[in-house]
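Engineer: Dropping the sequence and predicted coords here.
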Amino acid sequence: MCKDRAMSGGAGGRHRVVVLVRDGVLPMELGIVHQLFGRARSAAGEPLYEVVSCGVAAGPVRTDADFQVHVAAGLEALEGAGTVVVPASHELDERCPGAGPVPAALVAAHRRGARVASICTGAFVLAAAGLLEGRRAATHWLSADRFTAMFPSVDLDPAVLYADEGDVLTSAGEAAGIDLCLHVIRRDHGAAVAGDVARRTVVPPHREGGQAQFIARPVAAPQEASTGPAREWALERLDEPLTLAEMAARASMSVRTFTRRFRQEAGVSPAVWLARQRVERARQLLEETDLPVERVAERSGLGTAASLRARLQAAVGVSPSAYRATFRGSGSGPAPGPGPGSGSGAGRPAG
């Protein structure tokens, strides 16, 4: 991402995140943004973001629950935003997302250099504003058909958790909003800061945007074994040449059963999961240690420095040295650039 997009905004040089609240907003989605960005801290313990909410106008805003929220500012708050986040409002998004002053305000903020993101059906508003034209996008899978019919020029991926197009990001339901916020924090400040936020919030530190939104069988039935213990075992041995047969044996399953159940529970194959975990371990080591690149490659299980460079370049678009220079021990500073774009329930989307 560009430095001005990453770091423009609020008080004390902090990046200013503005949450645009509309009638019918989902309270959880509003809270997600404040909770996650509000907990991001530098190595010195200083807040890295200033998070504020605004509405179309200052005053009370209805939620989709039995209470209101009060916002102190109207759309003028977008003028100082480094990032604008649009949570879902189901009663508005799929009917008339282009109505009112919101789309024009989002376009103006984006032109001033703000990064714009949406959670769930908030993507309808970004699309109505023209910000997703020709871009890859995500929204809740239950709303995918309607979205595609309304915005055929948007490259909607109905399966992924989130899509990162650099200065415009979109995500699926409420839980995917958590993933998107953590992804943005990782982009801005590295895996260590995002991991700390995740630990404080007691959520998984990282799920790839390309992971499937809807996993048919996310947990094993009580009478069935899970692949979870095998994943924990593998995480402690990423520097070893782990095989599928070894992981299956840890779960007391045949390779075929283990592979099927692993995909059901994790959403990806064991090989893809292992590769992602090794890249994440390498990022952690680059941020938190002074180990040479060769040792980082060995300890993360990526083998050689050349392999580490290739994998990190594919994941985040930079070399190990550039990644370390940006994130090593600083807890702040813009990311050197986004990686490649990557971006349940029944009835009405859960947000």
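Structural biologist: Arrived safely, thanks for sending.
Engineer: C-alpha only now, for contacts and for neighbours.
Structural biologist: Noted.
Engineer: Count the residues that sit near Trp233.
Structural biologist: Other residues near Trp233 come to 13 when the count uses other CA atoms under 10 Å.
Engineer: And for Val296?
Structural biologist: Val296: 25 surrounding residues under other CA under 10 Å.
Engineer: do the same with Asp145
Structural biologist: Neighbours of Asp145 (other CA under 10 Å): 12.
Engineer: before we move on, what about Gly31?
Structural biologist: 12.
Engineer: Relative to Val193, how far out is it?
Structural biologist: Using CA to CA, to the nearest Å, we find Gly31 at a distance of 19 Å from Val193.
Engineer: just Val255 next, same as before
Structural biologist: The spacing between Val255 and Val193, counted by CA to CA, is 36 Å.
Engineer: between those two, who's got more neighbours?
Structural biologist: The neighbour comparison of Val255 against Val193 (other CA under 10 Å) goes to Val193, with 26 against 16.
Engineer: and the host helix or strand of that one, what does it pack onto?
Structural biologist: Assessed by DSSP states H and E, Val193 sits inside helix 191-201. Packing partners of helix 191-201 (3 or more CA pairs under 8 Å, 6 or more residues apart in numbering; DSSP states H and E): helix 27-38, helix 174-189, helix 270-288.
Engineer: okay, pairing it with this:
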Amino acid sequence: MVRRTGDGHTRTGRRGGPDPVVLAVLPYAVMALVVVANLIAGPTVGLLPLVSLGPAFAGLVGGWRRTVAVGLIALAAGVGLGIYSDLFEERRGFASLAAVAGVTAVGVAGAVMRQRREAELAGMRSIAEVAQRVLLRPVPRSAGHLRAAVSYTSAVAEARIGGDLYEVVAAPEGVRVIIGDVQGKGLESVETAAVVLGAFREAAHDEPDLKGVGARVERAAGRALQGEKFVTAIIAELDPANGAVFLNYGHPPPLLVRADGSVSFPEPASYALPLGLGLGSGEGPQPFRVAFAPGDQLLLYTDGVTEARDRSGAFYPLGARTPLLKDPDPEAALEALRRDLILHTEGPLHDDAAMLLLRHRE
């Protein structure tokens, strides 16, 4: 599982799988077991061909040099067992050694092909990581009157980028932010996220009011999306004098935690269609305002958070987990919430989960 934090680092969580130490030892252990079994059973039991299991396993998990080394050990063990069992007085002893050599050759070829594929995959992952740094840049830890932190957790172990998006821009009118969730996965969702973020970053600096920012983003999304594709999003503007103003495009409501600990989920009077489904009507969401005072916190998130289920099927109770956000360091507080989310699911998430935490300086 991969997560992206406010400091810009990407970390990979643990996943279940074979122990690499066991896989490294397995070829030698198998060959040793065959030799011991043959010695215990006596010379009349010819287990020589089974030593080929060593280079066979080595080719699956090791490099070609290691596979060659294991194959040579297997041939040496085969010669010893052949002499012990008097197999070289017959053709089958030499045939068994030929089988060991053949399996070794196949194992070496397999190891070479696997290493090439792994190198290609590593190159693709490296490109994806660069794309992530360009698309999902680390948010500023301080923006105007706010402190900010972000967390991104991918549902796919190999993923370095997904369909969730976020950005924080310090504009003359106030701090403007966006968080969104692109429908679907894969390269198409990445391209859509890039279009939406590009439009937002430009409009956040140029447009004098938040509704103009939303209109620019909606037009860009409408041009990029086809068919029934869409993006749910919240665009917000926060300034010390006017609190927080939101445009909600069919996205889960933000979590507002007051300085006194009270919790609410501000919602508009009516929800607008997600980005890409406006069908050119020009009727975007109506801005709605909430007070945002010193000591207050605002958590924007994608539905991968609130729709995360435990083994009994219960959704993650985000509103009840707000005490986890008490840490004075926003990044530490958000990391505590992320860890609790993972504990709730007791395993990998089924959807990407992005969280953006904004704190009003006291």
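Structural biologist: Okay, I see it. On a predicted model such as this, the values are computed, not experimentally measured, just so you know.
Engineer: TM value for the aligned chains?
Structural biologist: In this superposition the chains share a TM-score of 0.27, using TM-score structural alignment, normalised by the length of the first structure; 166 aligned residues with a CA RMSD of 7.0 Å.
Engineer: Name the helix or strand for Leu23 of the second structure, please.
Structural biologist: Here Leu23 of the second structure sits within helix 20-41, counting by DSSP H and E.
Engineer: ok, and the closest non-adjacent residue to Ala58 of the second structure?
Structural biologist: Thr67 (5.2 Å; CA to CA, 6 or more residues apart in numbering).
Engineer: Check the contact between the one you found and Ile73; I expect there is one.
Structural biologist: No: counting by CA atoms under 8 Å, Thr67 of the second structure does not reach Ile73; the two are 9.8 Å apart.
Engineer: Could you list every helix and strand in contact with the helix or strand harbouring Glu129 of the second structure?
Structural biologist: In this structure, Glu129 of the second structure is located in helix 91-135 according to DSSP H and E. Here helix 91-135 of the second structure touches helix 53-61, helix 64-84, helix 187-206, going by 3+ CA pairs under 8 Å, 6+ apart.
Engineer: Please pull up the helix or strand immediately following that helix.
Structural biologist: Proceeding N to C from helix 91-135 of the second structure, the next assigned helix or strand is strand 142-143, under DSSP H and E.
Engineer: now for that next one, which elements pack on it?
Structural biologist: Other elements packing on strand 142-143 of the second structure under the criterion 3+ CA pairs under 8 Å, 6+ apart are strand 164-171.
Engineer: Helix or strand next in line after the strand it packs on, which one?
Structural biologist: Following strand 164-171 of the second structure in sequence order, the next helix or strand is strand 174-182 (DSSP H and E).
Engineer: Identify the residues contacting that next one?
Structural biologist: 143-144, 163-170, 189, 192-193, 200, 204, 230-239, 251, 300-303, 356 (CA atoms under 8 Å, 6 or more residues apart in numbering).
Engineer: try stretch 191-208 of the second structure
Structural biologist: Stretch 191-208 of the second structure is contacted from outside by 135, 163-167, 169, 171-173, 176, 178, 182, 210, 212-214, 216-217, 220-221, 224-225, using CA under 8 Å, 6+ apart.
Engineer: Val2 of the second structure versus Thr10 of the second structure, what's the distance?
Structural biologist: 7 Å.
Engineer: Break down the stretch 51-200 of the first structure into its strands, ranges please.
Structural biologist: Under the criterion DSSP state E, counting those that start in this stretch, strands of the stretch 51-200 of the first structure are mapped to 59-62, 68-71, 83-86, 115-118, 136-137, 155-156, 162-164, 168-171.
Engineer: Leu235 of the first structure is nearest to which of those strands?
Structural biologist: Minimum separation from Leu235 of the first structure across those (CA to CA) falls at strand 162-164, 24.6 Å.
Engineer: Which secondary structure elements does the closest one sit against?
Structural biologist: strand 136-137, strand 168-171, helix 174-189.
Engineer: how about these, which one is nearest Glu91 of the first structure?
Structural biologist: helix 174-189 (16.0 Å).
Engineer: still on that earlier bit, now, of the contacts of stretch 191-208 of the second structure, which are buried?
Structural biologist: 135, 163-167, 169, 171, 176, 178, 182, 210, 213-214, 216-217, 220-221, 224-225 (16 or more other CA atoms under 10 Å).
Engineer: could you point out which element follows the helix holding Val193 of the first structure?
Structural biologist: The first helix or strand that comes after helix 191-201 of the first structure along the chain, using DSSP H and E, is helix 228-235.
Engineer: could you say what helices and strands that next one packs with?
Structural biologist: Packing contacts for helix 228-235 of the first structure, counted by 3+ CA pairs under 8 Å, 6+ apart, involve helix 244-250.
Engineer: which element follows the helix it packs on toward the C-terminus?
Structural biologist: Elements were assigned by DSSP H and E; along the chain past helix 244-250 of the first structure, the next helix or strand is helix 255-266.
Engineer: Buried ones in that following helix, by neighbour count?
Structural biologist: Going by neighbour count (16+ other CA under 10 Å), the buried part of helix 255-266 of the first structure is Val255, Phe258, Thr259, Arg261, Phe262, Arg263, Gln264, Glu265, Ala266.
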